[in-house]
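Asks: coords below, sequence missing:
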């Protein structure tokens, strides 16, 4: 079924319910993380007791795989640690609900692209809720933001930072003088940039461009594709990178404290989004850039294009406890590349059962010891979100109760370790 040539307007994208987090009586510290841009540790203090986080969302043409989940769980960890330090977190996330891969999948399967996007966004919400990921305060679709994105592109044209080809396509000019300079996020050389651009959605072979790596800002209307009125730009639809720039500016404001995503977004996506922000608003897009590693299956990178996906929804359909899925993810450091195996899942399920048993026996644990364990968890997580170390601390805690029987003793005074595990790691141990 061909995609009809449409002028379309969809409703606002909706987020998912927020998990109920235990309130701890003590307060933690802000984390120190690795900043991709400076290639060094950075302490994330936030501004005036508020921390602003923007994480790039999915293109909803397929369900949530473990690579997606690992990224959103990692930044959920950051969200929780910030909150534990007493900061208010303003979290924005987009969803690219109109883009070439989505339209191509819709055309290939004979499903209306809007229905495909809607169904996959809903499945993503269900997966995130099951994994107890705190939802963004602003969960924004591209389709609902077209007017603002078009206005941003027009501004870039007016500033001389963008130009229009004969076919009406509008491109950003990477030679634009900006501060911080282009290349600051990735530190890649131009040869590497050209290769990555070709591999990750760019079009370096397009004739007429000032520079092969100049990215698309506005795609002029094509027959059979959805389009919108872009004013002076003509009819068309947004390019990929500029959507995040505009959405982050509108809902969070520049500079955000952290811009996050998988490390395959460093170039071109985050480099280009940062360049657009600097050229458009004369300000950095973000103070800190954080990136997660790639997740593989049996040693090969997991991706939609390769089809070697482990889907969160399919694991849940098998009856796998979402907390075991979250445990698998957190057993790997967020910046590391890792590969999923069934053995990893079995180990995670066994660890989870041991922690749950310990949580039921916890009443016999002295308050001073509980405070010590919670302190060790905080120490690990504020050190570049070291979740593997935190899970190792839980293993030692659980070993103490391996031969104990669950207690019927009344609730403890002070914070329980189980409450801290829930609040900090997002792993619920008690029903």
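Replies: Here it is on my side, so go on. Bear in mind that the values here come from a model prediction, so they are computed numbers and not experimental data. Numbers count the residues shown, from 1 in each chain.

Asks: please count neighbours and contacts with C-alpha atoms only from this point.
Replies: Will do.

Asks: can you report how many residues neighbour residue 232?
Replies: 9 (other CA atoms under 10 Å).

Asks: now do the contacts for it.
Replies: When contacts are counted by CA atoms under 8 Å, 6 or more residues apart in numbering, residue 232 touches residue 154.

Asks: next structured bit after the one helix or strand residue 77 maps to?
Replies: Per DSSP states H and E: residue 77 is located in helix 66-84. Counting by DSSP H and E, the element after helix 66-84 in chain order, helix or strand, is strand 88-95.

Asks: helices and strands around that next one, which ones?
Replies: strand 50-55, helix 66-84, strand 138-141, helix 240-251 (3 or more CA pairs under 8 Å, 6 or more residues apart in numbering; DSSP states H and E).

Asks: change it to 7 Å
Replies: strand 50-55, strand 138-141, helix 240-251 (3 or more CA pairs under 7 Å, 6 or more residues apart in numbering; DSSP states H and E).

Asks: which other residues reach that strand?
Replies: Contact with strand 88-95 is made by 49-59, 79, 83, 136-142, 244, 248, 251-252, as judged by CA atoms under 7 Å, 6 or more residues apart in numbering.

Asks: still on that earlier bit, what residues sit buried inside the helix holding residue 77?
Replies: Neighbour-count burial for helix 66-84 flags 66-84 (criterion: 16 or more other CA atoms under 10 Å).

Asks: stretch 181-191 too?
Replies: For stretch 181-191, by 16+ other CA under 10 Å, it's 181-183, 185-188.

Asks: near the closest residue to residue 131 other than its chain neighbours, how many other residues are there?
Replies: Closest residue in space to residue 131, ignoring its immediate chain neighbours: residue 322 at 5.5 Å, by CA to CA, 6 or more residues apart in numbering. Residue 322: 21 surrounding residues under other CA under 10 Å.

Asks: below is an additional structure, to be compared with the one above:
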């Protein structure tokens, strides 16, 4: 089986061949830390988390880097509103980011470089661009000369002449920044210091870096001049990723990334998410409703990662129901393993199921196809669980059930789905021993024809989430709801 992925740069699916056999260098353009993360961030972070997990599952050693943009006008504006500092705002929302992503079971990256920690690399890159004739200083600023880079637009497919036609009516010629540029398409690599804003010394005077140069420098500092996969949201293709390519490749003469991958956007009830429309939903707001984090992960992964996805109440309800099905399968061994005589883990995987799962996901990270394989296993285990509850035994050999369960648990973890027994229901509720004692008391009451007492015990257990099933021969089975 061969892993293929859609490369935004070539606009086609390609066989994945890493630069170094068995190893993958992957960079994801992370968040600008001026607010809580929203549904769009949730989708992107879940998608690239699972891409990384799957690459590791397929045997690759993945070095995964995700940046934080901690210098930005939005951060400065938030700091002014709060009477705070850029650093304080960034630190608060970086901490909030980790809290939200931990709840979504997103694995930590290998490193989280920040723009403020990469200033030497940024200044070095700007200097090299200037030396090679791709950048020019202008009254404290430094700009990238877009027309010097002959292949500008190769990622987005946009041509400068087409952009020129649509831009003329949007340009403010009175803007001081516009007047400094030699060409309207040139963009800032370094911004001269402004009153009241943080600034760092540089060969061009005090100032701060532009947004695009930050990622070029962080990729180079952490992963080298060429990487395997550069990932991000589709909204970053132009101008951010296009500008990254222009900056990095002008200096190195090498491809910045061999594969460019982009996830689709999230809409809410068919409309673009925005605060002005009142449909702006943060991750913590959604999870605090409450919504199960695994249902959010399932909602994201049921859609093809490159396509838009629409968040609705109905969609999240369907995902929640789907998660309940998957969760039942994942909990099967915990609930019935003792009864069936097998340990919680430690069984061979079912080769045919693993092969089907890999065949699906190998096709451009087809997570919906992989999920379909998981749901088949989960539904089979749920059926077997119902048989065990009502009949006390099953015709399926325990070793086969153990293998099915272990396969489900293992493949679910590849997609980031995990479920464990809710210990608190046993600790805070009624123990197995107490349940058995109450069933014995009920049996004694029935033999004494004290049916009112027997019904009282049944109802009492029912209120505590315990269902009794009377079977022929005076046997009573039970299960937790």
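Replies: Happy to help now that I have it. The model shown is predicted, which means the values in this text are computed figures rather than measured ones.

Asks: let me see the TM-score of these two.
Replies: For this chain pair, the superposition-based TM-score is 0.84 by TM-score structural alignment, normalised by the length of the first structure; 395 aligned residues with a CA RMSD of 2.8 Å.

Asks: do you know how far residue 332 of the first structure is from residue 387 of the first structure?
Replies: Distance check for residue 332 of the first structure against residue 387 of the first structure: by CA to CA, to the nearest Å, it reads 7 Å.

Asks: still on that earlier bit, nearest to residue 177 of the first structure, of the helices and strands packed on strand 88-95 of the first structure?
Replies: helix 240-251 (17.5 Å; CA to CA).

Asks: which strands and helices sit next to the closest one?
Replies: strand 88-95, helix 146-158, helix 271-281.

Asks: which positions in the second structure sit opposite that helix in the alignment?
Replies: The alignment of helix 240-251 of the first structure onto the second structure (TM-score structural alignment) spans residues 211-222.

Asks: show me what that stretch is in contact with.
Replies: Contacts of stretch 211-222 of the second structure (CA under 7 Å, 6+ apart): 27, 113, 115, 118, 121-122, 125, 189, 240, 243-244, 247-248.

Asks: how about those residues, which pair is most distant?
Replies: 27 and 189 (20.6 Å).

Asks: give me the buried entries from the contacts of strand 88-95 of the first structure.
Replies: Counted by 16+ other CA under 10 Å, the contacts of strand 88-95 of the first structure give 50-59, 79, 83, 136-142, 244, 248, 251-252 as buried.

Asks: show me what the helix holding residue 77 of the first structure is packed against.
Replies: Using 3+ CA pairs under 7 Å, 6+ apart, helix 66-84 of the first structure is in contact with no helix or strand.

Asks: which part of the second structure lines up with that helix?
Replies: The aligned range for helix 66-84 of the first structure is 39-57, by TM-score structural alignment.

Asks: now the counterpart of residue 336 of the first structure in the second structure: which helix or strand?
Replies: Under the alignment defined by TM-score structural alignment, residue 336 of the first structure corresponds to residue 307 in the second structure. Take DSSP H and E as the rule and residue 307 of the second structure turns out to sit in neither a helix nor a strand.

Asks: coming back round to it: so which of the helices and strands packed on strand 88-95 of the first structure is nearest residue 38 of the first structure?
Replies: The nearest among these, by CA to CA, is strand 50-55 at 17.9 Å.

Asks: what lies in contact with that closest one?
Replies: For strand 50-55 of the first structure, using CA under 7 Å, 6+ apart, the contacting residues are 87-93, 248, 252, 256-261.

Asks: between these, which has the most around it?
Replies: Counting by other CA under 10 Å, top hit in those: residue 248 with 30 neighbours.

Asks: how near is that residue to residue 353 of the first structure?
Replies: 40 Å.

Asks: could you do residue 361 of the first structure as well?
Replies: 13 Å.

Asks: now the helix or strand residue 452 of the second structure falls within: which residue numbers in the first structure?
Replies: Using DSSP H and E, residue 452 of the second structure falls within helix 451-463. Here helix 451-463 of the second structure fails to align to any part of the first structure, judged by TM-score structural alignment.

Asks: need the contact partners of that helix.
Replies: Contacts for helix 451-463 of the second structure (CA under 7 Å, 6+ apart): 438, 442, 445-446, 468.

Asks: could you dump those residues into CSV with secondary structure and neighbour count added?
Replies: Formatted as CSV, the contacts of helix 451-463 of the second structure follow (DSSP: H, G, I helix; E, B strand; the rest coil; neighbours: other CA atoms under 10 Å):
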residue, secondary structure, neighbour count
438, helix, 17
442, helix, 22
445, helix, 17
446, helix, 15
468, strand, 18
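
Asks: among these, which two are most distant?
Replies: Top of the distance list for the contacts of helix 451-463 of the second structure (CA to CA): 445 and 468, 15.2 Å.

Asks: now do the SS call for whichever residue in the second structure pairs up with residue 217 of the first structure.
Replies: Taking TM-score structural alignment, residue 217 of the first structure has residue 189 as its aligned residue in the second structure. Here residue 189 of the second structure is strand, with the state taken from DSSP: H, G, I helix; E, B strand; the rest coil.

Asks: measure the closest residue to residue 189 of the second structure other than its chain neighbours to residue 116 of the second structure for me?
Replies: Spatial nearest neighbour of residue 189 of the second structure, chain neighbours left out: residue 210 (4.8 Å); criterion: CA to CA, 6+ apart. Distance check for residue 210 of the second structure against residue 116 of the second structure: by CA to CA, it reads 12 Å.

Asks: where along the stretch 301-450 of the second structure do the helices fall?
Replies: 313-340, 351-361, 367-391, 398-414, 423-427, 432-447 (DSSP state H, counting those that start in this stretch).

Asks: what's the most buried one of those helices?
Replies: helix 398-414 (a mean of 21; mean count of other CA atoms under 10 Å).
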